[in-house]
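In: Make a model of this:
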Amino acid sequence: MVAAVRVHKHGGPEVLTFEDIEVAAPGQGQIRIKQYACGVNFIDTYFRIGMYPSPVGLPFVSGNEGAGEVVAVGPGVTDIKVGDRVAYVTALGGYAEERLLPADRAVKIPDNISYEQAAGMMLKGMTAQYLVNRTYKVTKGSTVLMHAAAGGVGQILCQWANHLGATVIGTVGSKEKGEIAKANGCRHVIYYRDEDFPTRVKEITDGKLCDVVYDGIGKTTFPASLDCIRPLGMFASFGSASGQIDAFNINILQTKGSLFATRPTLNNYVAKREDLLATANDLFNVIASGAVKIPINQKYALKDAQQAHRDLESRETTGSSILVP
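Out: Presented below is the predicted three-dimensional model:
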C-alpha cells in the first residue's frame, strides 16, 4: 500500500482525500516509479471540479506531473531500466508515493536537474517551450504579452522569451508579483487591477501592439487581449484560470486585424515520443545554459494537497508548487 491523494466526487479542494492505495506490478509497456516530488498545476483543479473528464472515471488519483526513480519495469520496456531517474507529464495519477506510468511518456532526467526541479517544470516548462518555439516562434525583436507573468508558466516563459531577444510585457496582480516578473525577464509590468492593460500595451509599444499574447487566464482577459495584438498577430489561449472563454463570433478576429487564435495544449505538441523527447531536451538544455531557472516557491507534504489547491486557486502562489511524498 502507498499513500495517495484521490478524488471520489467533484468539488472544491476538500474533495482531495489522503488515503492508502494498491499499486500493481507494471504491465506491458509500463514502469513503476517511486516518486520524490509531484507537480501541482491548474489543470489538476480542472480535473478535480469536473471541467475536464477523468479518463478513468471516479475515483481517481489527482495530479499530472512528477519525478522519481524507476523501481520496476514491465514487459516490452527496453530503453528505461530500474534505477533510472525519470520525470513525466501524463493524465492523472501524480499525487502518490508510487505509481505506474506508460514507459513511452517518461523522460530521463539529466544529473544536473533535481527531482524537485523536474517535478516543478515538466508541464510548465514544456508548455513554455512549445509556446515560444512552435505556437508562435519568438525571435529577436518580437514583442510578447504574458498574462500572469509571475505564475508558474509565466516566469519560465518570460525568461525564455527574453533569452530569445523579445521585449516581454507582463500583467500581474500586485507589486510583489511585479518585482518577481521583472526579475524573470519581464521588461514592462502592467498591474491589471489598477490599469487598463490594452491601453498600457498601446502606450508601451507606441501603438504598434504585440506580435503574440500568451493567455492562461481565460474569461477575464478576453476579449481585451485581442486589443493588444497587431494585425496578423497571434492570440494563444493555453489556460482557463479565471474560467473558460465562452464561444465568440469568429468575425471579431477579422475586425481586430485578421488575427490568428489558437487553444493549444501540451498533449498535442508531445503526442509523438520524438516530440516529447525533443521538447524535454530543449527545456533541459536551456536550463543547463542558465538562461532559464525554475523557481520552486511552494512545497507541501503530500497530505497537504488541499492547501496547495487553495493557495493556487486564490492566486497566493508564484512560480512552481510541488508536493513531497
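
In: can we go C-alpha only for contacts and neighbour counts from here?
Out: Will do.

In: Show me the helices in the stretch 1-150 of the chain, by range?
Out: With helices called from DSSP state H, counting those that start in this stretch, the stretch 1-150 of the chain shows them at 42-49, 115-130.

In: Would you format those helices as a markdown table with distance to residue 324 included?
Out: As requested, the helices of the stretch 1-150 of the chain are exported to a markdown table (distance: least, CA to CA, whole Å):
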| stretch | distance to residue 324 |
| --- | --- |
| helix 42-49 | 16 |
| helix 115-130 | 8 |
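
In: So which residues of the stretch 51-200 of the chain form strands?
Out: For the stretch 51-200 of the chain, the strands defined by DSSP state E, counting those that start in this stretch occupy 60-61, 65-73, 85-89, 98-102, 106-108, 143-146, 167-172, 188-191.

In: And the last one, how far out from the chain middle?
Out: In this view, strand 188-191 has its centroid 21 Å away from the chain centroid, taken as CA atoms, centre = their mean, to the nearest Å.

In: OK, contacts around the residue most central in space within the chain?
Out: Centroid check for the chain by CA atoms, centre = their mean gives residue 124 as the closest residue, at 2.9 Å. Residue 124 makes contact with 152, 153, 156 under the criterion CA atoms under 8 Å, 6 or more residues apart in numbering.

In: Tabulate those (TSV), appending distance to residue 202.
Out: Shown next, in TSV, are the contacts of residue 124 (distance: CA to CA, whole Å):
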residue	distance to residue 202
152	26
153	24
156	24
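
In: Just the closest of those to residue 317, please.
Out: When the contacts of residue 124 are compared for distance to residue 317 (CA to CA), residue 152 wins out at 8.5 Å.

In: The residue lying closest to the closest one once chain neighbours are set aside: how many residues sit nearby?
Out: Residue nearest to residue 152 in three dimensions, not counting chain neighbours: residue 319, with 4.0 Å by CA to CA, 6 or more residues apart in numbering. Residues near residue 319, counting by other CA atoms under 10 Å, number 22.

In: this one next, for a side-by-side:
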Amino acid sequence: MYAIQMKDYGDVDVLVSVQVPLPKLKPKQVLLKQHAVAIDPYDVGFRAGLKGREKVPPLVAGSSAAGEIVQVGEAVTEFKVGERVAASPHLRCYAEYVAIGQSQLAHIPQNVTYQQAVACALGVQTAYQIVHDELKLTEKERVLIHGGSGSVGFAAIQFARQYHPKEIYTTASGKGAIFLRQFDKQLQVIDYRGEDFKNVVPPVDKIIDTIGGQNLKDSLAVLKPNGKLISTVSDDADTRVQLYFLKSKGKKLEAVLNQVSTGSFYVKIAESAPFTVTNLRKFHQTKHAVGKLVLTFD
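Out: Predicted coordinates for the structure are as follows:
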C-alpha cells in the first residue's frame, strides 16, 4: 500500500513516499481503508522531535483516521465490514490502510462527511474530554481558553458554551481573532498581539491552556485561588494545574460526531487536498490556519 513514511525526526524533508505491506490485524482490530486524514499540531511536533524520540524511525506517523472498514479481527464485536468509522490512534495514519483497535473507533453518522469526522478525531476529542470530563464548568463561573482559533481551543469554546458559563474569554490573533468575533459576538476575544490578557481578563475560575511555557505561568495570575487550569502542553508545581493528554476512546468521539450530525457542533475545514507527500509537507509547514487541514484519499 501507499504510505508516507517519516525516515527520521526533523524538518518536512523527512517525509517520503513509500510502499509498505498491509497491516496485520490483531484479534480486536479492524482494517480501515482511509478516506481522510487530518494534520494536527501533535503530528507536526512529533515529526520535529518535540514530542519525544522514543519511537525509532523509519515509521508512519499521523494520528487521525476516517474511512471504511474492509476487514475485522476475530474478536471484534461492535463493528462490521462496510461501516464508516473515525478514530485517533497513535501514529500509523499517513497510509492508505490502518489497523485500529475497536475501543478507539466511532461510527460516523450518515450526514457527517469523512473530512468532518477526521477533523474531530484528535483535537476536538481532546477538548470534549477536557470540558465534559475534567473542567466541570458552572453557570456562575468565568473561563479563559487560550488559542481559541486552534483545534482544541475552538472546540473547547463550543463545548464550554453548552454549560452557559458567566463569561468566556479567549486569546487569538489576526484572522483567528476576526473569525472568533464573527462566530460568537458574546465571546470576549483578546488579540494577544495588541493586548496583554493579564490586563484584560478578570479573575477566572477555569483556564484551558494550549500554549504552555510562560503563557501558563502568566495565566496563574488571573486564576482564582481555588481555580483549575488544564494544559495540553505544560505542567507546573502549582497544585491548580493539571497536564492533560488525550485518552482516545471511540465512545467519546462518537458523542462528538453526534453533535456534528445534529448541528450542535461546528467543524471548520481550512483547506483540503489529495493525500500526497507534497501536500503533507505543505500542510506541516502551514502556520496559523483557522480550521483543520485535511488530506483526502478519494
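
In: Tabulate the strands of the stretch 51-200 of structure 1 (TSV), appending mean neighbour count and distance to residue 232 of structure 1.
Out: Listed next are these as TSV, based on neighbours: other CA atoms under 10 Å; distance: least, CA to CA, whole Å:
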stretch	mean neighbour count	distance to residue 232 of structure 1
strand 60-61	22	42
strand 65-73	25	35
strand 85-89	27	33
strand 98-102	22	40
strand 106-108	21	36
strand 143-146	26	13
strand 167-172	26	18
strand 188-191	20	23
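
In: and the nearest residue to residue 4 of structure 1 once chain neighbours are set aside, how many residues sit next to it?
Out: Excluding the flanking residues, the one nearest residue 4 of structure 1 by CA to CA, 6+ apart is residue 96, at 4.0 Å. Number of residues near residue 96 of structure 1 (other CA under 10 Å) recorded here: 31.

In: quick one: residue 96 of structure 1 from residue 34 of structure 1, how far?
Out: Applying CA to CA, to the nearest Å, the value for residue 96 of structure 1 to residue 34 of structure 1 is 9 Å.

In: And for residue 26 of structure 1?
Out: From residue 26 of structure 1 across to residue 34 of structure 1, the span is 13 Å (CA to CA).

In: repeat for residue 148 of structure 1
Out: Using CA to CA, residue 148 of structure 1 is found at 33 Å from residue 34 of structure 1.

In: Next, work out how far apart the residue nearest to residue 152 of structure 1 and residue 33 of structure 1 are.
Out: 25 Å.

In: Kindly list the longest strand within structure 2.
Out: In structure 2, assigned by DSSP state E, the strand with the most residues is strand 29-39.

In: Which residues does that one contact?
Out: Strand 29-39 of structure 2 is contacted from outside by 23, 25, 62-73, 75-76, 93-102, 114-115, 118-119, 283-284, 292-298, using CA under 8 Å, 6+ apart.

In: what about it, how far off from structure 1?
Out: Strand 29-39 of structure 2 differs from its equivalent in structure 1 by a mean of 1.0 Å after superposition (mean CA distance after the TM-score superposition for structure 1).

In: tell me how far that strand is from the chain's mean position?
Out: Here the centre of strand 29-39 of structure 2 is set off from its chain's centre by 16 Å, with CA atoms, centre = their mean.

In: That one maps to which residues in structure 1?
Out: Under TM-score structural alignment, the counterpart of strand 29-39 of structure 2 in structure 1 spans residues 30-40.

In: for the stretch 201-325 of structure 1, what spans make up the strands?
Out: 210-215, 229-237, 260-262, 296-301, 320-324.

In: Make JSON lines out of the ones you listed and add distance to residue 251 of structure 1 and mean neighbour count.
Out: Shown next, in JSON lines, are the strands of the stretch 201-325 of structure 1 (distance: least, CA to CA, whole Å; neighbours: other CA atoms under 10 Å):
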{"stretch": "strand 210-215", "distance to residue 251 of structure 1": "19", "mean neighbour count": "26"}
{"stretch": "strand 229-237", "distance to residue 251 of structure 1": "14", "mean neighbour count": "21"}
{"stretch": "strand 260-262", "distance to residue 251 of structure 1": "11", "mean neighbour count": "14"}
{"stretch": "strand 296-301", "distance to residue 251 of structure 1": "41", "mean neighbour count": "17"}
{"stretch": "strand 320-324", "distance to residue 251 of structure 1": "37", "mean neighbour count": "25"}
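
In: Let me know which of the ones you listed is the nearest to residue 162 of structure 1.
Out: strand 210-215 (13.8 Å).

In: No further questions, thank you.
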